[in-house]
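Peer 1: task: produce atomic coordinates for the following.
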Amino acid sequence: MTALPDARGLVALLVDRGATLATAESLTGGRLAAAVTGVPGASAAYVGGIVAYATRVKQELLGVPDALVATHGVVSAECARAMASGVRTALDATWGISTTGVAGPDRQEGKPVGTVFVGLAGPAGSEAVELSLAGDRADVQDQTVGEAIATLVWKLRREEPGLR
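Peer 2: Okay, the predicted model is just below:
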C-alpha cells in the first residue's frame, strides 16, 4: 500500500464487484463516511455508517462484547474487528470497515496518540491492521481515513487479482 488511493477508486471497485460497504467510526467521527459519500454514485455501493464514539455505542449498536472491552479495550485490533463485523451485520453489507484509536491530544488506555486500528469484515471473516501515525488530531484522523480506504482497496484487489 504505497500510494493512498482515493475514495473514488474504492467505490469503483465495490460497484464492479456488486459489493456494498458499511462504516463504523470512532476516532474519525464520520470522516470516512464523508469521504466515501463525496464520490458521485457512491449510493450504488455505500449503505451507511455508525459513528460509535462512545464505548457504550460500540457495545449497544455494534455488538462489541463487554468482555472484549474489559480485556482488550476499545483501542485494540479486537475491538476494530468486532466493530467492522458489527456494522456489516447491522447494515447488511458485503464489507464492514471500522476505525478506532487515539487521535489526541492525550493518551488513551495507555496508548500513545497515533495508535490506530482499522478493522475489516467481509465474506471470508475479519481482520485488523494496526497503524502508528504522526501529527496532530486532524492529521491522525485524515491519515486514518486514507489508510482505511487503502486497506480495503488492497483487500479487494487481492481477492480478485485480475480486476483493476
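Peer 1: please count neighbours and contacts with C-alpha atoms only from this point.
Peer 2: OK.
Peer 1: mind listing what Pro5 touches?
Peer 2: With contact taken as Cα atoms under 8 Å, 6 or more residues apart in numbering, Pro5 is in contact with Gly146, Ile149, Ala150, Val153.
Peer 1: SS state for it?
Peer 2: coil (DSSP: H, G, I helix; E, B strand; the rest coil).
Peer 1: hey, where'd the strands end up in this structure?
Peer 2: 21-25, 46-51, 95-101, 115-122, 125-132 (DSSP state E).
Peer 1: now these as JSON lines including distance to Val57 and mean neighbour count?
Peer 2: Below are those laid out as JSON lines (distance: least, Cα to Cα, whole Å; neighbours: other Cα atoms under 10 Å):
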{"stretch": "strand 21-25", "distance to Val57": "10", "mean neighbour count": "29"}
{"stretch": "strand 46-51", "distance to Val57": "8", "mean neighbour count": "21"}
{"stretch": "strand 95-101", "distance to Val57": "13", "mean neighbour count": "31"}
{"stretch": "strand 115-122", "distance to Val57": "17", "mean neighbour count": "26"}
{"stretch": "strand 125-132", "distance to Val57": "20", "mean neighbour count": "16"}
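Peer 1: for comparison, sequence B:
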Amino acid sequence: MIDDDALLARAEALLQAYQTAGLRVATAESCTGGLVAALLTAIAGSSKVVERGFVTYSNEAKTELLGVPQETLRAHGAVSEPTALAMAEGALAASRADVAVSITGIAGPDGGTADKPVGLVHFGLARKNGEARHLERRYGPGSRGEIRRRAVEDALGLLEGALA
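Peer 2: Predicted coordinates for the structure are as follows:
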C-alpha cells in the first residue's frame, strides 16, 4: 500500500492541507494495524502533521490506551459505532492532535457473524471542539488486503472531509 502512487499522492495532498490549516492528526487503528499512520508517515515532512498513532488491536488496548469503556465493548463489541466513536475521542484526548480518525472492523477471512460479517468496518472522526462523526462500511466479502485497503481509503476520506 505504501508503494501505491495514487494513495501516496492523496496522503501528500492531505498532509499539505492539514499543515496549511495548522492542524495535527492522530490515528486509532484496529483492523488496519497502523496502515493509515504508515501511509501518512511515508511522506517526508509528515511529522509536522502526524502527532501520533495508536494500534489498538485488542480490547484491552482500546481500554488502556484510548479509554474505551469496558461497558461499551461488552454491550456493543469492538466492531461497533459506539466503540469507533470512543476510539476517535480517546485518541484525541490522549494526544495533542486536533483531529483523530479511528478504524475498527472485521478484515477476515474469519471472525464474521451474521450480524457482523467480514468486511464490516466502523470509523470514527473526532475534532477538538466539534462533534464526533461515525461512518459504517460493509465492503462485502473480499480478501483481507482488499478490505484493509478500502478502509484506509475511507479513513483518508474522513480526514479530508474534516477540513471542509
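Peer 1: hmm, back to that, so which of the contacts of Pro5 of structure 1 is the most crowded?
Peer 2: Neighbour counts for these (other Cα atoms under 10 Å) peak at Ile149, which has 25 neighbours.
Peer 1: that residue -> structure 2?
Peer 2: Residue correspondence to structure 2 (TM-score structural alignment): Ile149 of structure 1 is matched to Leu156.
Peer 1: can you tell me how far its match sits from Arg149 of structure 2?
Peer 2: 11 Å (Cα to Cα, to the nearest Å).
Peer 1: circling back: for Ser76 of structure 1, which of the strands of structure 1 is the nearest?
Peer 2: For Ser76 of structure 1, the closest of the strands of structure 1 is strand 115-122, at 6.4 Å, according to Cα to Cα.
Peer 1: ok so, going back, as a markdown table, the strands of structure 1 with distance to Gly86 of structure 1 would be great.
Peer 2: Listed next are the strands of structure 1 as a markdown table, based on distance: least, Cα to Cα, whole Å:
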| stretch | distance to Gly86 of structure 1 |
| --- | --- |
| strand 21-25 | 8 |
| strand 46-51 | 10 |
| strand 95-101 | 8 |
| strand 115-122 | 9 |
| strand 125-132 | 11 |
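Peer 1: quick one: which of the ones you listed is nearest Val39 of structure 1?
Peer 2: Nearest of the strands of structure 1 to Val39 of structure 1, taken as Cα to Cα: strand 46-51 at 10.1 Å.
Peer 1: where does that closest one end up in structure 2?
Peer 2: Using TM-score structural alignment, strand 46-51 of structure 1 pairs with 50-55 in structure 2.
Peer 1: what residue is smack in the middle of structure 2?
Peer 2: Ser102 (3.0 Å; Cα atoms, centre = their mean).
Peer 1: residue in structure 1 matching it?
Peer 2: By TM-score structural alignment, Ser102 of structure 2 lines up with Ser98.
Peer 1: correct me if wrong: that match contacts Val118.
Peer 2: Yes. Using Cα atoms under 8 Å, Ser98 of structure 1 is in contact with Val118, at 5.5 Å.
Peer 1: any residues in contact with both of these two?
Peer 2: Residues touching both Ser98 of structure 1 and Val118 by Cα under 8 Å, 6+ apart: Ala80, Arg81, Ala148.
Peer 1: among the residues you listed, which are located in helices?
Peer 2: Among the shared contacts of Ser98 and Val118 of structure 1, DSSP state H puts Ala80, Arg81, Ala148 in helices.
Peer 1: contacts only, for the residue lying closest to the last one once chain neighbours are set aside.
Peer 2: Going back to what we said before, that points to Ala148 of structure 1. Leaving aside its sequence neighbours, Ala148 of structure 1 sits nearest to Val118 (Cα to Cα, 6 or more residues apart in numbering; 6.0 Å). When contacts are counted by Cα under 8 Å, 6+ apart, Val118 of structure 1 touches 77, 80-81, 97-100, 128-131, 144, 148.
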